[in-house]
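[1] Quick check, what structure comes out for this input:
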Amino acid sequence: MLEHGSSAAAYGEASLAETVPPPRSEAANPAPRLRIGLLNNMPDTALVQTERQFRRLIGTEVDLSFFSLASVPRGPLARAHLDRFYAPHTALAAAGLDALVITGSEPKAARLDEEPYYADFTEVVDWAAQGTVSTLFSCLAAHAAVLHLDRIERRPMATKYSGVYACAASGVHPLLAGMAPVMPVPHSRWNDLPEFELAAKGYTVLRRSEDIGVDLFVREGASLMVFLQGHPEYETDTLAREYRRDIGRFLDGSRDTCPALPENYYTDDAAERLEAFAALAQAERAPALHADFPAMDATPPRPAAWQDGAARLFRNWLALVAANRALRMAVA
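    Here you go, the predicted model:
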């Protein structure tokens, strides 16, 4: 298991109502450092990148440990990395965690509950509902969690939501403290959760987009469960690398349709060059063409306007975890 301060850390002021600061190690009477777990289920090609992204958002003032599901299929290199730096999900209960972040995994089965890891995943969800102060579910993990908790089925869409979308706050909540009413958030998904079904089961939607629906929602209980359909953790070039991957899948025949450009993401000049390449890809579809995909420096994305909001969201979440942990300790 990887703790804060280990060699793998390179991978990888908000308040309840602007009154509860985030945990600070230099406080006169510091509380114990928060212990956060990351259950990283991302595919091999995104495993280390995901560590880096969440390490950046969670920061250095907490102890971060990594966990994995053995039932997620892995290649030998990823397995070696997990064996070195990760603990199995069965170690979660004994890890003394205050909170947990759970990522998704690229689906292979027609239904999430048919995935090989689903039984282990639901075991973790059931434990987290009682064993943590809060658990945050990222994208596909959010879909799998609400399916298990309340049998809410995600709905496939005709086209993929890919891009950066304006998401508006739909209420007041400590997670949104200090944020603008409308924030840009990256999304990359083929499926959606109907808002009316979430509301009917007692979930509270905190942020939504007119274009792509629910972005951020929560479920109150013994543990505060936070669900993200988007990817605030994404780096500037993440959507660009996904688009390049999807073009490659189209060219080699593993994907039927040519992907659309991520929306609201590329500069105008970059979008023009990439659209020209997409037209060529559709006309001369062949794997060898992928070598001619325009270089990143010739097709830059716009500045990552979502990153300040993402950092604020995670500071707010950690502040909320710290405050709720203190309440639990006062009652105990």
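[2] can we go C-alpha only for contacts and neighbour counts from here?
    Fine.
[3] burial of the closest residue to residue 193 other than its chain neighbours, as a residue count?
    Spatial nearest neighbour of residue 193, excluding adjacent residues (Cα to Cα, 6 or more residues apart in numbering): residue 154 at 4.8 Å. Residues contacting residue 154 under the criterion other Cα atoms under 10 Å number 19.
[4] Output the contacting helices and strands for the biggest helix by length in the chain.
    In the chain, taking DSSP state H as the definition, the longest helix is helix 307-331. When contacts are defined as 3 or more Cα pairs under 8 Å, 6 or more residues apart in numbering; DSSP states H and E, helix 307-331 sits against helix 47-58.
[5] dump the residue contacts of the residue nearest to residue 193.
    Contact analysis of residue 154 by Cα atoms under 8 Å, 6 or more residues apart in numbering lists 143, 147, 191-194.
[6] now residue 139
    103-104, 189, 227-231.
[7] if we take the residues you listed, which one ends up nearest to residue 305?
    residue 231 (13.0 Å; Cα to Cα).
[8] In contact with the closest one, which residues?
    Residue 231 makes contact with 138-139, 185-188 under the criterion Cα under 8 Å, 6+ apart.
[9] Kindly indicate the member of those residues with the most neighbours.
    residue 186 (30 neighbours).
[10] Need the residues that contact the helix or strand harbouring that residue.
    Using DSSP states H and E, residue 186 sits in strand 182-192. Residues from elsewhere that reach strand 182-192 (Cα under 8 Å, 6+ apart): 139, 154-169, 213, 229-232, 234, 239, 305-306, 309.
[11] go again using 6 Å as the cut-off
    Strand 182-192 has contacts (Cα atoms under 6 Å, 6 or more residues apart in numbering) with 154-157, 160-168, 230-232, 306.
[12] Past that strand, which element shows up next along the chain?
    helix 195-200.
[13] Work out the gap between that next one and the centre of the chain.
    On the basis of Cα atoms, centre = their mean, to the nearest Å, helix 195-200 is displaced by 21 Å from the centre of the chain it belongs to.
[14] Stretch 202-222 now?
    Relative to where its chain is centred, stretch 202-222 has its mean C-alpha point 14 Å off (Cα atoms, centre = their mean).
[15] Can you say which helix or strand has the nearest residue to residue 307 once chain neighbours are set aside in it?
    In space, residue 307 comes closest to residue 232 once its chain neighbours are excluded; the distance is 7.0 Å by Cα to Cα, 6+ apart. Using DSSP H and E, residue 232 maps to neither a helix nor a strand.
[16] Second chain to compare with the first, below:
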Amino acid sequence: MPIKIPNNLPAVNILEKENIFAMDEKRAYSQDIRPLRILLLNLMPTKIVTETQLLRLLGNSPLQVEFDFLYTATYEPKHTPQEHLVKFYETFAEVKNRKYDGMIITGAPVEQIPFEEVVYWNELCEIMDWSRRNVYSTFHICWGAQAALYHHYGIPKYDLPQKMFGIFPHTVNIKEKMLFRGFDDVFYVPHSRHTEVRREDIEKVPQLSILSESEESGIYAVIDKKYRHLFITGHSEYDPLTLKAEYDRDIAQGLPINVPCNYYPNNDPLQQPLVRWRSAANLLFANWLNYYVYQGTPFDLDKLTDAEDLCGLDGDGI
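    Predicted coordinates for the structure are as follows:
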């Protein structure tokens, strides 16, 4: 089944060339089924790139998905054309009276700034609070995960001695949880961050469970006991050359940066990067969309209740 996205979004042509089934609005409206409604709060500077990465993964599903795109009104993006924002994006004031089956909050390049000093922090907190009443399942990525863990549970982030940068092996702690259905015993995830959250802080919060981690890169996946909020510290959505672009950028600017771990054959930046995370990334987003959104969200979104009141699907299967 397709993803439904706005007519003329730049990602459409890219996805069609990759054989991702993307349906435009005109065709979707002729179908007599209810698509899942997903809101993407895009905090990344290169918004078109991030849109394409996430749509590519969410389009690899038998479910029809309809997207709205959101950006913060309290910060003007500098790396995305204004006409793109005007045409495809909305502010929180424009979406706050709607309800959604799912929401994705991306990472952002502000992790070394204290949360309260981020320009759009107050607005983001308002959106995160709103999501608990108006979104069935929220998927937080990297800094978005750190921000939500801090806002909802008071879990701090810590500076790392050097950037966590590369492709790292991970294992699943609770294998019966459906988020990791079909995963190998060891799977790989890209990370690119200067900060971390720690196991000892998360374990103090009884509402949270650690689903996956890595000996090298630490905590990867955390879920709340209501199955309504996922916190993912890595960037499974990254393209094959995303880390290369970050590495080349920092080298060109004379910034201290190590060669990304487990990325280039023989650790040689002159070679083509080795992709080893794509199958796990597709499974991650497909499992979230199916088991944590589609299988639990009410058909009538007006019946959506607060995440504190509704436990989603009970039992060990989720």
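[17] can you map out the strands along the second structure?
    3-5, 22-24, 36-41, 65-70, 89-90, 100-105, 135-141, 158-172, 187-196, 208-214, 218-224, 229-232 (DSSP state E).
[18] from the contacts of residue 154 of the first structure, which single one is nearest residue 262 of the first structure?
    Distances from residue 262 of the first structure to these, taken by Cα to Cα, are shortest for residue 191, at 15.8 Å.
[19] Counterpart of that closest one over in the second structure?
    Residue pairing (TM-score structural alignment): residue 191 of the first structure is matched to residue 195 of the second structure.
[20] what's the distance between the nearest residue to that match once chain neighbours are set aside and residue 106 of the second structure?
    Nearest non-adjacent residue to residue 195 of the second structure, counting by Cα to Cα, 6+ apart: residue 159, 4.4 Å away. In this view, residue 159 of the second structure and residue 106 of the second structure are 20 Å apart by Cα to Cα, to the nearest Å.
[21] cool, and residue 202 of the second structure?
    The spacing between residue 202 of the second structure and residue 106 of the second structure, counted by Cα to Cα, is 21 Å.
[22] Give me the nearest residue to the equivalent of residue 163 of the second structure over in the first structure, chain neighbours excluded.
    Matched by TM-score structural alignment, residue 163 of the second structure corresponds to residue 160 in the first structure. Nearest residue to residue 160 of the first structure in three dimensions, chain neighbours excluded: residue 190, at 4.6 Å (Cα to Cα, 6+ apart).
[23] okay, now that neighbour: neighbour count?
    Neighbours of residue 190 of the first structure (other Cα under 10 Å): 15.
[24] ok, now residue 267 of the second structure?
    Residue 267 of the second structure: 13 neighbours (other Cα under 10 Å).
[25] which residues touch it?
    Contacts of residue 267 of the second structure (Cα under 6 Å, 6+ apart): none.
[26] one more time with 10 Å, if that's ok
    The neighbourhood of residue 267 of the second structure, defined by Cα atoms under 10 Å, 6 or more residues apart in numbering, consists of 259-261, 273.
[27] measure it to residue 273 of the second structure for me?
    Taking Cα to Cα, one finds residue 267 of the second structure at 9 Å from residue 273 of the second structure.
[28] Residue 198 of the second structure too?
    Residue 198 of the second structure is 29 Å from residue 273 of the second structure, where distance means Cα to Cα.
[29] now do residue 210 of the second structure
    Counting by Cα to Cα - residue 210 of the second structure and residue 273 of the second structure are separated by 30 Å.
[30] Likewise for residue 174 of the second structure?
    Here the criterion is Cα to Cα. By it, residue 174 of the second structure lies 31 Å from residue 273 of the second structure.
[31] Which one's more surrounded, these two?
    residue 273 (19 against 14).
[32] What's the more buried one aligned with over in the first structure?
    Under TM-score structural alignment, residue 273 of the second structure pairs with residue 301 in the first structure.
[33] Check whether its match really touches residue 265, as I assumed.
    Yes. Here residue 301 of the first structure reaches residue 265: they are 5.7 Å apart, a contact under Cα atoms under 10 Å.
[34] overlap in contacts of the two?
    236-237, 239-240, 271.
[35] Export these as a markdown table, with columns for distance to residue 4 of the first structure.
    A markdown table is the format used below for those (distance: Cα to Cα, whole Å):
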| residue | distance to residue 4 of the first structure |
| --- | --- |
| 236 | 25 |
| 237 | 26 |
| 239 | 28 |
| 240 | 30 |
| 271 | 40 |
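[36] what about the spatially most central residue of the first structure, distance to residue 316 of the first structure?
    In the first structure, the centroid-proximal residue (Cα atoms, centre = their mean) is residue 138; its distance is 3.4 Å. Here the criterion is Cα to Cα. By it, residue 138 of the first structure lies 16 Å from residue 316 of the first structure.
[37] now residue 127 of the first structure
    Applying Cα to Cα, the value for residue 127 of the first structure to residue 316 of the first structure is 23 Å.
[38] Between these two, which has more neighbouring residues?
    residue 316 (28 against 13).
[39] State the distance from whatever residue of the second structure lines up with that one to residue 9 of the second structure.
    The equivalent of residue 316 of the first structure in the second structure is residue 287 (alignment by TM-score structural alignment). Per Cα to Cα, residue 287 of the second structure is found 25 Å from residue 9 of the second structure.
[40] distance of the residue nearest to residue 195 of the second structure from residue 222 of the second structure?
    19 Å.
[41] Who has more neighbours out of the two?
    Neighbours were counted for residue 159 of the second structure and for residue 222 using other Cα under 10 Å; residue 222 has more, 21 against 13.
[42] The more buried one -> the first structure?
    Residue 222 of the second structure maps onto residue 217 in the first structure, by TM-score structural alignment.
[43] Residue 83 of the second structure now?
    In the first structure, residue 83 of the second structure lands on residue 80 (TM-score structural alignment).
[44] and that match, what does it touch?
    Contacts for residue 80 of the first structure were tallied using Cα under 10 Å, 6+ apart; they are 74, 86.
[45] Report the separation between residue 159 of the first structure and residue 143 of the first structure.
    Taken as Cα to Cα, the span from residue 159 of the first structure to residue 143 of the first structure is 18 Å.
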